[in-house]
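Asks: Predicted model follows, preceded by the sequence.
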Amino acid sequence: MPTVLIIDDNAAVAIALDVLFSLHEIDAVRAASPEEGLQLLERHAIDLVVQDMNFTADTTSGEEGGALFHAIRARYPDLPVILLTAWTQLDAAVDLIKSGAADYLAKPWDDRRLIASVQNLLELGQANRALRQRVVAEQRQRHALEHDFDLRGMVWQDPATERVVHLACQVARADVPVLISGPNGSGKERIAAIVQANSQVAGGPFVVLNCGAVPVELIEAELFGAEAGAYTGITRARDGKFDAADGGTLFLDEIGNLPLAGQMKLLRVLETGRFERLGSNRERQVKVRVISASNADLPAMIKAGTFREDLFYRLNVIELRLPPLAQRLLDILVLARYFLGGEKTLDAQAQATLLAHGWPGNVRELKNVMQRASLLTPGPVIGAQETGLPLAGVASPRAPQDGAATEPDRDSVTAALARAHGVVAQAAQELGLSRQALYRRMERLGIARG
């Protein structure tokens, strides 16, 4: 049961409070003077204090109660204190409320109001203790991660991100494929770098290929290499990404863009470590740890016949799901400050604006917004106007929190194109997309080019 400390020199008042609390399953400890009360605080686990304002006969100023409150506050800053006052000490009680006292009640008190106040404060105290314990546990886990693993400079604050980072470190040393899912610009490549840096092949090469940025007709040559004359314009043999990543890690971003022919070859490499260059019949052998990433709905693509089910299960031995930035609210401000590099700060309205924005382009969009705001702000403090985002309270609706629509919709795309005066590359950068990805999205949404 919770325990309340009653500090009152009037024995009748202390006993009455003790009985009242016992009727509501609250333990009570009594002290007749400020000195005794402070001693009991040192010896007992106290959840709340109810104290009088005067302890000397014929004293009505409330100064003794004020001194006691400040002494408790100095030693136990989170301990709630309720003041019992006579009307003559009302002004002093109000001043103490401003200094952090939880409540004040006049004598004679109303039992129902007193019990309601005590119970509310006890529940609040329990919630605060649970929150502090959780924060301490999260800090301890973060320090352990930072001490035991190479986190590649990852910046985060949100527990959702920490869960992904923790799992990435946990599976890093296992020699199995890893699939990182999440929207564009959310930080999938950084998670892949953490997996590689803590893997058994950390000393090997870390090769990155964005499958969405390579033309379909060249993707197989990029992955597996090509012999001279294998296609128009190639005059000598060239290595592919698997050759370059031999003995290390190959990160395949936007794996959903890989054509079916390339998917079949990739499946064979994952199963046997063998492949053939484009235009060659000679098999090559490599040892490569494959990490893939996708912002697409791969199960839906399997149903549509555009992605091989057997490849999906081969890639998806371990899946790391990175939520969109809109679902990692605690990451927004720490990332914003990181991108500013300590050169400038954000005022309260700018912070509120960042938190209210839906971030369809995720971390990449946030980085671009901070870079632009830093350039456009002559002074050391960035205001909401300089962010270029809709102001908090006037902004467009937040992105859905269930993750169902984490990519830019038609309105977001057309607005970005308008701000960029039709320059697709600039609009794509703002939205956190590659130019090719934005062109594909424009085509799906029926937005004409130019």
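Replies: Alright, I've got the coordinates.

Asks: Please count neighbours and contacts with C-alpha atoms only from this point.
Replies: Noted.

Asks: Might you quantify the distance of the helix or strand harbouring residue 74 from its chain's geometric centre?
Replies: Assessed by DSSP states H and E, residue 74 sits inside helix 63-75. Between the centre of helix 63-75 and the centre of its chain there are 39 Å (C-alpha atoms, centre = their mean, to the nearest Å).

Asks: adding another structure so you can compare the two:
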Amino acid sequence: MGKILIVDDNPAILEALSLLLEIHDYAVVTAQNAFEAQQMVQYQNIALVLQDMNFTSDTTSGEEGKTLFYRLREINPHLPIILITAWTELETAIELVKAGAADYIGKPWDDQKLLTSIANLVELGKAQASNANYKRQQAEREAPKAEANLAGLVYASTAMERIVDMALQLAKSDVSVLITGPNGSGKERIAEIIQANSLLKDKPFLKVNAGALPQELIEAELFGAEAGAYTGANKQRIGRFEAADGGTLFLDEIGNLPLAGQMKLLRVLQTGEFERLGSVQTRKVNVRVISATNANLLKDIQNGQFREDLYYRLNVIELQLPALCERPDDILPLVNHFLPNRPLSHTAQLALTAYSWPGNVRELENACKRAAVLKPDGELGEQDFTLQNDAPLYTAKAAKTKQEPTKQELEEAMRAHQGVIAKVARHFGMTRQALYRRLQKFEIEY
């Protein structure tokens, strides 16, 4: 806690107030004139000021105190200031309270009233300082993000916020990044964020979906091929590594790369060297690789389908995207993004947030497109999204007919789902807000 500054030209008053406050464990400093007071506020940790309205003998107008008040406010606009007034200065004191003074007390003062006022203001000052620090820290965290290129990513969940924060950090380095997560969860968008905020943002950025290519063509796609290297290769082909030289290559569904291609990829990552198919000429490139997969590569390593040494080359840093059902706070913002300015009924909102979205963001986008086609205008209801009937969908009607869970059921579900609120809420078919209310009602920690 900072110090309390007492400003008065009367030594007896300074001594009396200092003794009163020190008895109650406050750290006190004193000043007998405006100059000393300004210096202390400027250079010391002052939590509160208790100031007289006059500092010159035979002066009763309060103008000196008024001038000091405004100068202290210039130094620290949030500093609590209590005015010590005589009846002749009361009008000026009231004017200063309207201008931001915390309180005023008359002479002679009531000790208990003064102590109560100081205690309240000191605690308020702590809260304001804490809030100011939080806002400053939050602003410092958000400033880089506000200036960042988020490649159109829409999110509201803390889970995705952590992913974005890490992606922005990784963007400034040149390490290889492996993005994992289920299909349709947004892996490519995260790769775009890394590229868009990197030092290579103005360099080539090429994408290859290894899962969409026949295995016999993947190597040619990545490393190029000479004419006649394989059936149908009638002319020379430049590979993606060669085309991305100096920039970034995004390899999606990396788990689909055959073992021969994995060996070549490992070599490129280690040395930057490769040969086109059908060529003995070694070429050298400098390419940053970002890869992605929905597969369990560790399991593939155990099964002999993926090289362990390549895995650790690709996975210098891993970004693991959660499924959409694990970040339900993103669902409605995404719906608003895909269906701008379209109102949703309450039951539609409940249904959309409770649905499991096995196809993740891609499925949600398709559902929104269907809804826009089937009902071009007006409010959208649950039935307009044509969600799968066999999905774990909980409508408002179902939620009403379902009996409210007991404390024991809530505790068991919290243990079963390891305290993940989104999963517990889906388990009972309720919104997270409703679940929070029940947890608070039964005094269950979360």
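Replies: Perfect, I can see it now. Everything quoted here is computed from the prediction, not taken from an experiment.

Asks: Tell me which stretches of the stretch 201-350 of structure 1 form helices.
Replies: Counting by DSSP state H, counting those that start in this stretch, the stretch 201-350 of structure 1 has helices at residues 219-224, 241-244, 260-272, 298-304, 309-315, 329-340, 348-356.

Asks: Output the ones you listed in TSV; the columns should cover distance to residue 431 of structure 1 and mean neighbour count.
Replies: Shown next, in TSV, are these (distance: least, C-alpha to C-alpha, whole Å; neighbours: other C-alpha atoms under 10 Å):
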stretch	distance to residue 431 of structure 1	mean neighbour count
helix 219-224	25	22
helix 241-244	28	22
helix 260-272	28	16
helix 298-304	22	13
helix 309-315	28	17
helix 329-340	16	18
helix 348-356	15	19
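
Asks: Distance to residue 49 of structure 1 added to these, as a markdown table?
Replies: Below are those laid out as a markdown table (distance: least, C-alpha to C-alpha, whole Å):
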| stretch | distance to residue 49 of structure 1 |
| --- | --- |
| helix 219-224 | 70 |
| helix 241-244 | 68 |
| helix 260-272 | 66 |
| helix 298-304 | 58 |
| helix 309-315 | 59 |
| helix 329-340 | 34 |
| helix 348-356 | 35 |
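
Asks: Out of these, which gets nearest to residue 182 of structure 1?
Replies: Counting by C-alpha to C-alpha, residue 182 of structure 1 lies closest to helix 298-304 out of the helices of the stretch 201-350 of structure 1; the figure is 11.4 Å.

Asks: Return the list of helices and strands in contact with the closest one.
Replies: helix 309-315 (3 or more C-alpha pairs under 8 Å, 6 or more residues apart in numbering; DSSP states H and E).

Asks: The helix it packs on vs structure 2, average offset?
Replies: Aligned to structure 2 and superposed, helix 309-315 of structure 1 gives a mean residue distance of 0.3 Å (mean C-alpha distance after the TM-score superposition for structure 1).

Asks: one step back: which stretch of structure 2 lines up against the helix holding residue 74 of structure 1?
Replies: Counting by TM-score structural alignment, helix 63-75 of structure 1 falls onto no part of structure 2.

Asks: Could I get the buried residue list for that helix?
Replies: 64-66, 68-70, 72-73 (16 or more other C-alpha atoms under 10 Å).

Asks: Okay, strands next: where are they in the stretch 351-450 of structure 1?
Replies: 381-382 (DSSP state E, counting those that start in this stretch).

Asks: ok, how many other residues are close to the closest residue to residue 31 of structure 2 other than its chain neighbours?
Replies: Spatial nearest neighbour of residue 31 of structure 2, chain neighbours left out: residue 7 (4.8 Å); criterion: C-alpha to C-alpha, 6 or more residues apart in numbering. Neighbour count of residue 7 of structure 2, defined by other C-alpha atoms under 10 Å: 28.

Asks: ok, residue 7 of structure 2 touching residue 38?
Replies: No - with contacts counted by C-alpha atoms under 8 Å, residue 7 of structure 2 stays clear of residue 38, the gap being 10.0 Å.

Asks: show me what contacts residue 159 of structure 2?
Replies: 322, 327 (C-alpha atoms under 8 Å, 6 or more residues apart in numbering).

Asks: Tell me the secondary structure at it.
Replies: Taken by DSSP: H, G, I helix; E, B strand; the rest coil, the conformation at residue 159 of structure 2 corresponds to helix.

Asks: In structure 1, what residue corresponds to it?
Replies: In structure 1, residue 159 of structure 2 lands on residue 160 (TM-score structural alignment).

Asks: if we can go back for a sec, looking at the helices of the stretch 201-350 of structure 1, which is closest to residue 96 of structure 1?
Replies: helix 348-356 (28.1 Å).

Asks: In structure 2, point out the residues matching that closest one.
Replies: The aligned range for helix 348-356 of structure 1 is 346-354, by TM-score structural alignment.

Asks: mean shift between that stretch and structure 1?
Replies: Stretch 346-354 of structure 2 sits 0.7 Å off on average (mean C-alpha distance after the TM-score superposition for structure 1).

Asks: Just give me how far that stretch sits from the chain centre.
Replies: With C-alpha atoms, centre = their mean, you get 24 Å for stretch 346-354 of structure 2.

Asks: Could you do stretch 120-131 of structure 1 as well?
Replies: That offset, for stretch 120-131 of structure 1, works out to 24 Å (C-alpha atoms, centre = their mean).

Asks: about what we covered before: for residue 374 of structure 1, find the nearest of the helices of the stretch 201-350 of structure 1.
Replies: Short answer: helix 329-340, nearest of these by C-alpha to C-alpha, at 7.0 Å.

Asks: ok, the counterpart of residue 374 of structure 1 in structure 2 to residue 176 of structure 2 distance?
Replies: In structure 2, the residue paired with residue 374 of structure 1 is residue 372, using TM-score structural alignment. Residue 372 of structure 2 is 40 Å from residue 176 of structure 2, where distance means C-alpha to C-alpha, to the nearest Å.

Asks: Who has more neighbours out of the two?
Replies: residue 176 (20 against 17).

Asks: give me every residue that touches that one.
Replies: 288-291, 313-317.

Asks: repeat that for 10 Å
Replies: If a contact means C-alpha atoms under 10 Å, 6 or more residues apart in numbering, then residue 176 of structure 2 has 170, 269, 287-291, 312-318 as its contacts.

Asks: And it, what's its match in structure 1?
Replies: Under TM-score structural alignment, residue 176 of structure 2 pairs with residue 177 in structure 1.

Asks: Same question for residue 246 of structure 2.
Replies: Under TM-score structural alignment, residue 246 of structure 2 pairs with residue 247 in structure 1.

Asks: now do residue 68 of structure 2
Replies: Residue 68 of structure 2 maps onto nothing in structure 1, by TM-score structural alignment.
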